[in-house]
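K.L.:
Got a predicted model here, sequence first, then my questions.
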Amino acid sequence: MTLKRTAPLVLLTAAALSMTACAESQRDDSGGSGGGSADSNVKDTFTFGAAGAPELFDPLYATDGETFRVTRQIHSGLLGIKPGTADIQPELAESWEPSDDGLSWTFNLRQGVKFSDGTDFNAEAVCYNLDRMYNQKGAGQTAAEYWTYFFGTFSDDPENSLYKSCEAKDANTAVVDITRTTSSFPTILSLASFAIQSPKALEEGDANNVKAQGEGFTYPDYSMNPVGVGPYKLASYDEANKTVNLVANENWYGEAPKTKNLVFKIIPDESTRRQELQAGSIDGYDLPNPVDWKGLKDAGNNVEIRDAFNVLYIGLNPERNPKLKDLKVRQAIAYATNRDQMVKTQLPEGAAVASQFIPPAVSGYNESIQPYAYDPEKAKQLLQEAGAEGMTLKFAFPTEVSRPYMPDPQKIHAAFTKDLQAVGIKVQEVSKPWNGGYLDDVSANGAYDAWLLGWTGDYNAADNFLGTFFSSPKTNDFHTNVLPWGQQLSDDLKKADAIVDEDERATAYQDLNQQIVEKYLPAIPVSHSPPALVVSDKVEGLVPSPLTAETFDTVTVQK
């Protein structure tokens, strides 16, 4: 997950309840013992090749996946992610229950837990952390992007904040009040940004003292000296040698990590990561290029393919190109593009054509919807009926980037350009670097008629996909404000997200998914593509996460 996002930031404006889980955590309560294995054939270190350096170790201010990959080993949240899935499970909260109106949540906390500095985890620590996030000031508000994205605003603007208050009812019970019901709460508490940290360490490290510096920030001492409840703790960050070194947390409440030492070796170049894996200097790395999967497997490595939790789409801008206001034209583009062939030739094993804008793993997915078939003759007919024969599309793709849902944007764009030209649509090809203006051109500037983009979900809720895409008609990428149904779709999405009953909410989203692709079609859903990570054949115990939210305390490495 990362806020270097593929769609605009849309504040949570509506809502409904998520799981009212009362399940018990699967963690072992026997307590940590320092980590490591007594097996002499097992190494005491797991070395992972990271694509980038962590910016800091205070997850509240983090925005990128490489930072979260490290902080996820150090910190824990009230809720966790069930390994191998996108579903939430108990973590520091053993159970939770909403009030009848869904605005007050009672969290029953795990007992006997200590932070890595030896201080107690309890309800006061929970409220201290949530209030600390809510009370950010100045540059801290700007830096805390995930809080802004998911909770809206801070204590200086309470009317627009999802968070209201937290009360330590007793040492083991925290009551959190919110201002509106939402399907995103309490699920968002499983995100790495909202981990619970040691109040003592936060205070002593002046954790909130964030200052703006140019286009970035300077962070206080605490940001490089984290104290959490995770299975590991920070031993050192050697910037010169580009390594982050973690060691098993002896205060960890669960079963001790299988491997005592966890090292992140920072290797920005993907081909170099592959070479270092082959040389045995690292034990694994993330997002191997799909063209290398076979070679990596043939060399004896394990390519762990995650479940797809993303969607690639062709975005459309009817405000810039009025011909796109006609549903028949949008449908023609869907019929014209041979998405099945593209998936088979351009995407990795396990990818599938998308029928809607959420992947099958998300609650609210409608299994009855079929993807638009590849039918160029139907496309030509619709273009003729709409009087759009020979129309021109300014069709863009990003350069200098590879995404899990879009490993080679130029090749995908070329395939679809050929398809569009075959039905008489003229294509004006445009490209721009991903971090060199492409995202701004899509989101802020509305510079293209059509473009390639996608989204990887943060958690299992339809609103995280559909709400992000379409709930704000005046500011969304698809400019649905110029279409007669734009506001209606926005209102319906907000109503669906506010439904308390999970089954009822899922049904509402299933109906909306069908309307979106059959009645509205603001963009063309293309595919869902599984990302992968690769480890040597000596690595055991790694559980791939569709959210790329792996924890490494279960991993062992044979000598």
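P.N.:
Perfect, I can see it now.
K.L.:
Every contact and neighbour count from this point should use C-alpha atoms.
P.N.:
Noted.
K.L.:
show me where the stretch 101-250 of the chain has helices.
P.N.:
Ranges of helices in the stretch 101-250 of the chain, per DSSP state H, counting those that start in this stretch, are 123-134, 139-143, 145-151, 199-204.
K.L.:
Figure out which of these is closest to Tyr365.
P.N.:
Evaluated with CA to CA, those place helix 145-151 nearest to Tyr365, the distance being 22.1 Å.
K.L.:
Can you give the distance of that closest one from its chain's centre?
P.N.:
13 Å (CA atoms, centre = their mean, to the nearest Å).
K.L.:
Please identify the buried residues of it?
P.N.:
Buried residues in helix 145-151, counting neighbours by 16 or more other CA atoms under 10 Å, are found at Glu145, Tyr146, Trp147, Thr148, Phe150, Phe151.
K.L.:
buried set for stretch 394-402?
P.N.:
For stretch 394-402, using 16+ other CA under 10 Å, the buried residues are Lys394, Phe395, Ala396, Phe397, Pro398, Thr399.
K.L.:
Would you enumerate the residues in contact with the closest residue to Thr399 other than its chain neighbours?
P.N.:
Nearest residue to Thr399, sequence neighbours excluded (CA to CA, 6 or more residues apart in numbering): Pro433, at 4.5 Å. By CA atoms under 8 Å, 6 or more residues apart in numbering, Pro433 lies in contact with Pro398, Thr399, Glu400, Val401.
K.L.:
Dump the helices of the stretch 101-250 of the chain into a markdown table; add distance to Arg339 as well.
P.N.:
Listed next are those as a markdown table, based on distance: least, CA to CA, whole Å:
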| stretch | distance to Arg339 |
| --- | --- |
| helix 123-134 | 43 |
| helix 139-143 | 39 |
| helix 145-151 | 32 |
| helix 199-204 | 50 |
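K.L.:
put this beside the first:
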Amino acid sequence: MIPGFRRALLPALFTTAALALAACGSSAAPAADPAGTPQAGGTLRFAVSSDQGCVDPQQVGSNDTIYSLRQIVDSLTDQDPKTGELKPWLATSWQSAPEAKSYTFTLRPGVTFSDGTPLDANAVKANFDRVPQIGARGTLPKGYLAGYAGTTVQSPTQFTVSFQQPNVQFLQGTSTHSLGILSLATVAKSDDDRCASVIGSGPFTIQNYVKNASLTLAKRKGYDWGSTLFAHPGEAYLDTLDFRVVPESGVRAGSLQAGEVDAIGNIGQQDEAPLTGAGDQLLARPNPGIAFGIAFNQSKPIVSDPAVRQALSLSINRQEIVKAVYTSQTKVATSILASTTPAWADQSSLVAFDLAKAKSTLDAAGWAPGPDGIRAKDVQRLTVPLGFANNAGSNKPTLELIQQQAKAAGIDVQVQELQIAQTPQIQASGDFSALWGNLTRADPDILRSSYSVAGSNYYRIPQSPLEPLLVAQAAEPDTAKRAQIVAQAQQVLLQQGFYVPVVELTTVLGVAPSVHGVTFDASSRIQLHDAWKSS
């Protein structure tokens, strides 16, 4: 999600109920591998389409970058991708206060960072104390720690995290890469210095990083504190992970077929048949969180008009887009939340294609068709600049098709490509009208962290009936009651036209037949501790 946005969504990067692993489109569990006994050693060569330009897990949101950085940090908890249940990782146990304003954790003893320093309660406190100070790139972890009041250390293995108000989503946040624990030396660095080099406690360590080109990770010797969801204890099987930036989808697919790489991300629709025909595996899993779509800066002219936002949504034929651009596993958006997100509610009636209604909505708002079909009002042309980061092969063709569809309603969508590393600053500055992206998270609080006026409010959303709903769901510990509130919030978001969802992101990887044990976590990011290669 940067496929996606942040607190605002990080456009087109990002970019977490029933969750399942799909292989070649069918449901499958990653447990037993028919390939036989895992073999230790070797290098996994992985081609991705982009680099966010930062190796700090707490400052990235792009799936391409998270693939690698998930491997260098451990989290307090892990989330079962099948059930959504939280499982022990660095923390062996945890307790929540009745009002959900504080959480006490017990750490596994003996864990160390790759520089040899201990990962203890003081290290966790230093990480959490530092998160609120991170700049624009740190919107994800800052959202998980919303209302953070501090961490109290009781002993080297026990600490309590407190909040100013109830924060039921925090526990799920502790399972994410964004709250992965970094060394004290790393935490003390500036944001930019952390983007160049970090030290974690994960099963792999950074060996070499060349911005926009490659990232090489080496196996952490002596690693013995993996998640309880890992298939085997101890060190990772692979010696090295070699992530290479290959922007062109066709080149990535060709490299996999030629045996030059072992796995690729961002599979294009045109790649499916050739890859499966060559015997390669397609591993797929729908991403929870905010679906791919369009977010607006409501302080800007034109997009501040709700009629424009609603008409744009009505003009988009989502079925046509999925059929023309995306892989066979992809679904159209039926709400702002993807259907794999806890508390998702089907809002299909509010994201339906209706060109006639799009035109009548603009007519009623005073937007009259001009000589070239593009509408205008008070001599102002109905032009919507729409920014995106080209870190996924589907982004540009999707927006070009949206551009064509919107034109039929009289809306001039101007597609503008952005650099992925620049998007957090662009969001923070407010120098945009609309952004394309998604945001992955396996908790509905992603709505609050993106659209609450009490947060960063990168979209300049005014006070509305949405705000009390976002606040209420964050404080409601009862799952059923919380789901009802989240359903109302989704409805209000769409009725107000605050967001135009288009398509659900599905992570699809191409993997060579010699590669085994690649799994997805609950946020559809990959875990490579159990991955191995057969001879």
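P.N.:
That came through, no problem. Computed from a predicted model, the values in this text were never measured in an experiment.
K.L.:
Which residue in the second structure aligns with the residue nearest to Thr399 of the first structure?
P.N.:
Aligned by TM-score structural alignment, Pro433 of the first structure pairs with Glu417 of the second structure.
K.L.:
Now its match: which helix or strand?
P.N.:
Element membership for Glu417 of the second structure, per DSSP states H and E: strand 412-418.
K.L.:
Buried residues, that strand. List them.
P.N.:
Applying 16+ other CA under 10 Å to strand 412-418 of the second structure flags Asp412, Val413, Val415, Leu418 as buried.
K.L.:
which residue sits closest to the second one in space, ignoring its chain neighbours?
P.N.:
Ranked by CA to CA, 6+ apart and with sequence neighbours excluded, the top spatial neighbour of Val413 of the second structure is Val384, at 4.8 Å.
K.L.:
and that neighbour, which of the three is it?
P.N.:
strand (DSSP: H, G, I helix; E, B strand; the rest coil).
K.L.:
Give the equivalent position in the first structure for it.
P.N.:
Aligned partner of Val384 of the second structure by TM-score structural alignment: Phe395.
K.L.:
quick one, what contacts that match?
P.N.:
So Phe395 of the first structure contacts Val427, Gln428, Glu429, Val430, Tyr448, Asp449, Ala450, Trp451 (CA under 8 Å, 6+ apart).
K.L.:
Just the closest of the buried residues of stretch 394-402 of the first structure to Thr2 of the first structure, please.
P.N.:
Pro398 (17.9 Å).
K.L.:
gap between the closest one and Ala351 of the first structure?
P.N.:
Using CA to CA, to the nearest Å, one gets 21 Å for the distance from Pro398 of the first structure to Ala351 of the first structure.
K.L.:
re earlier: next SSE downstream of the strand holding Glu417 of the second structure?
P.N.:
helix 423-429.
K.L.:
Comparing that next one with the first structure, how large is the average distance?
P.N.:
Comparison of helix 423-429 of the second structure with the first structure after fitting gives an average deviation of 7.3 Å (mean CA distance after the TM-score superposition for the first structure).
K.L.:
which outside residues touch the helix or strand that comes right after that helix?
P.N.:
Going down the chain from helix 423-429 of the second structure, the next helix or strand is strand 434-440, by DSSP H and E. With CA under 8 Å, 6+ apart as the test, strand 434-440 of the second structure has contacts from 1-6, 9-16, 61, 287-297, 303, 384-389, 446, 505, 523.
K.L.:
quick one on the thing from earlier: greatest separation within the buried residues of stretch 394-402 of the first structure: which pair is it?
P.N.:
So, these by CA to CA: farthest apart are Lys394 and Thr399, at 16.1 Å.
K.L.:
thinking again about what came up before, ok, the buried residues of stretch 394-402 of the first structure vs Gly295 of the first structure, which is closest?
P.N.:
Nearest to Gly295 of the first structure among these, counting by CA to CA, is Thr399 at 25.2 Å.
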